[in-house]
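Undergrad: Mind looking at a prediction? Sequence and model below.
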Amino acid sequence: MKNILYAVTVTVTLACASLCGPAAAADREWIDYKRLLEITRLDKFYAAPPAARDKVRLLGTVQPNNAAIAPQDIVFTVVRGAQVKRITVDREGRFDPAIDPAWARDNPKVLTNMPPGEKARFSFAAEPIVPPGTRFGYAALMAGVRQSNALVKEQGGMMRFLMPTFSGIELRYAPGQGASARIVSARGEAIVSADAQGALRLKLDERLASTNAEVILSHVPQSVDLLAE
């Protein structure tokens, strides 16, 4: 899945202790949960009311400075009393912080299996939540674009000037799949096809969104990303 990273990148030393090496180490105490949200900028996202962020999904991202450490080998562990929650990382460095309101309130410790002294870059990735299936309203498909722009404006603070304006979505398919989107509106029909790499780009059109246009996809996409201007 392709995902564009947004926000100022923060470099964090994964603290302390003895010898450092590229191999994953045993779990050790790292930071508290609130700090994890701060360095990924997800604290701003979760500060918004749920109804203002229900059409977009934000993921934390981590990229070790040491190329010998594969992102997918990193695990973060939240420990809250007897409750232990593992947070895994994918090949592209993305992870879901699996936020629980109680965690933000109680601020539990976060463990990491990264070796002491290693540095990593943290930021966040955004992706829209789209309706399931292959047939839905155009406005519903683009709801994540509108909501993402509103979140940047309302929650980004000074950082909003460093963030892009989102202009549409990109549906990702396997190359050569021949995927397409048919948009049916009062103006007639339009066909948009994926390119040779499997990317099908749809720009936000306010007129289509306001006139109850319909989108019919030839295939269910592998992933959906935000397009930035």
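TA: Alright, I've got the coordinates.
Undergrad: use CA for all of it now, contacts and neighbours both
TA: Fine.
Undergrad: Count the residues that sit near Glu206.
TA: 11 (other Cα atoms under 10 Å).
Undergrad: And it, how far from Val145?
TA: Counting by Cα to Cα, to the nearest Å, the gap between Glu206 and Val145 amounts to 11 Å.
Undergrad: now Val75, nearest residue through space, not along the chain?
TA: By the measure of Cα to Cα, 6 or more residues apart in numbering, the closest residue to Val75 outside its immediate chain neighbours is Thr88, 4.9 Å from it.
Undergrad: My read is that the one you found contacts Phe95, right?
TA: Yes - Thr88 lies in contact with Phe95 (Cα atoms under 8 Å); the separation is 6.1 Å.
Undergrad: Who has more neighbours out of those two?
TA: The residue with more neighbours, out of Thr88 and Phe95 and counting by other Cα under 10 Å, is Phe95; that gives 23 against 17.
Undergrad: structure B:
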Amino acid sequence: MERFSLKRDWSEIPGHLLANVLERLIVADDYVKFGAVCVSWRTVFAEELGMMKMKKKHRHLLPFLLIPPHKEEKDGNTKSRSLYNLSNRRVCDFEVQLPHSKWCRGSCFGWLVNLEIDYYSNHYSVQLQNPFLSNNHTIDLPPLDNFEVINEQLAKQPLCLKKAVLSANPTLADDYVVMAIMGDFGRLAFFKPGNKDWIPIDSNQLVHITDILYFSKTQKFYAVDDLGAVFAIDLQGEDEE
């Protein structure tokens, strides 16, 4: 009687099926382990990364949380942050180096927004930083010194920049937009590469904004105010509620 083996050669799975599986992974650990299975899986993994770079797309994976490190420096100035993995509920061994003198705001695509305030000169410097890149990991943004909302409110506090989001990954695209919530009244302003200053969005409706995100399929920013109203912001068109 002939016996049938249940063993399967996973390296012979068709590439289009592997690519389909890869698209459904949301945990960074699984994404890396996928490419380490065998040569054929690694090939699909590399091809997908190449296609993402060519199409200037970014894989949306489950994010990590930035938390205080386990050990404080002797001088009390914390210069690093630990990463918390939501998938396995563990603190990663890898630590992110961040300047202790700057206020940090989370953004997207691995980029953080750092705000440094010089209270004596009333200078507000803003910088994008990607702690996971070895080269070209910082991008200087226009300072907030001349931004009217900040100066009018004399907002000498880190809340003058509450949140900032990106329309694309600056590592893969040069035409990205940074949209930020500014000041105590929660107004919006944006920056495009080549601009010398932040450009405020002058609208009586877009005030008291509490959150904002970018949706790539519609190529619009979406903002929510403190009353729950949702606004779609198209930088090439008009705002609509």
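TA: Perfect, I can see it now. Note that the coordinates shown come from a computational prediction; the quantities given were computed from them, not determined experimentally.
Undergrad: Overlay them and tell me the TM-score.
TA: Once superposed, the chains reach a TM-score of 0.23 (TM-score structural alignment, normalised by the length of the first structure), with 100 aligned residues with a Cα RMSD of 6.4 Å.
Undergrad: max-length helix in the first structure?
TA: Counting residues, the longest helix in the first structure under DSSP state H turns out to be helix 143-155.
Undergrad: which strands and helices sit next to it?
TA: Using 3 or more Cα pairs under 8 Å, 6 or more residues apart in numbering; DSSP states H and E as the contact criterion, the neighbours of helix 143-155 of the first structure among helices and strands are helix 42-47, strand 56-64, strand 119-128, strand 166-172.
Undergrad: now those in CSV, with distance to Tyr6 of the first structure and mean neighbour count?
TA: Below are these laid out as CSV (distance: least, Cα to Cα, whole Å; neighbours: other Cα atoms under 10 Å):
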stretch, distance to Tyr6 of the first structure, mean neighbour count
helix 42-47, 11, 17
strand 56-64, 10, 21
strand 119-128, 6, 22
strand 166-172, 11, 21
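Undergrad: Tabulate those in a markdown table, adding columns for distance to Arg135 of the first structure.
TA: As requested, those are arranged in a markdown table below (distance: least, Cα to Cα, whole Å):
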| stretch | distance to Arg135 of the first structure |
| --- | --- |
| helix 42-47 | 29 |
| strand 56-64 | 19 |
| strand 119-128 | 17 |
| strand 166-172 | 14 |
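Undergrad: Among those, which comes closest to Leu151 of the first structure?
TA: Distances from Leu151 of the first structure to each of these were compared by Cα to Cα, and the smallest falls on helix 42-47, at 7.4 Å.
Undergrad: helices or strands next to that closest one in the packing?
TA: Applying 3+ Cα pairs under 8 Å, 6+ apart, one finds that helix 42-47 of the first structure makes contact with helix 33-40, strand 56-64, helix 143-155.
Undergrad: okay, these, which one's buried deepest?
TA: Between those, strand 56-64 has the highest mean count of neighbours, a mean of 21, where neighbours are mean count of other Cα atoms under 10 Å.
Undergrad: and whatever helix or strand Lys163 of the second structure lives in, what does it pack onto?
TA: With the criterion set as DSSP states H and E, the secondary-structure element containing Lys163 of the second structure is strand 161-166. Counting contacts by 3+ Cα pairs under 8 Å, 6+ apart, strand 161-166 of the second structure is packed against strand 103-106, strand 178-182, strand 209-215.
Undergrad: from the ones you listed, which stretch is densest packed?
TA: Highest mean neighbour count among these (mean count of other Cα under 10 Å): strand 178-182, with a mean of 24.
Undergrad: orientation of the helix or strand just after that one relative to strand 161-166 in degrees?
TA: Heading C-terminal from strand 178-182 of the second structure, the first helix or strand you meet, by DSSP H and E, is strand 187-191. For the pair strand 187-191 of the second structure and strand 161-166, the angle between their directions (axes from the mean of the first three to the mean of the last three Cα atoms, to 10 degrees) equals 40 degrees.
Undergrad: Tell me the helix or strand right after the helix ranked longest in the second structure.
TA: Of all segments of type helix in the second structure, defined using DSSP H, the longest is helix 39-54. On the C-terminal side of helix 39-54 of the second structure, the closest following helix or strand by DSSP H and E is strand 64-67.
Undergrad: which other helices and strands contact that next one?
TA: strand 80-85.
Undergrad: Which stretches in the first structure count as helices?
TA: Counting by DSSP H, the helices of the first structure are 33-40, 42-47, 101-106, 138-141, 143-155, 206-210.
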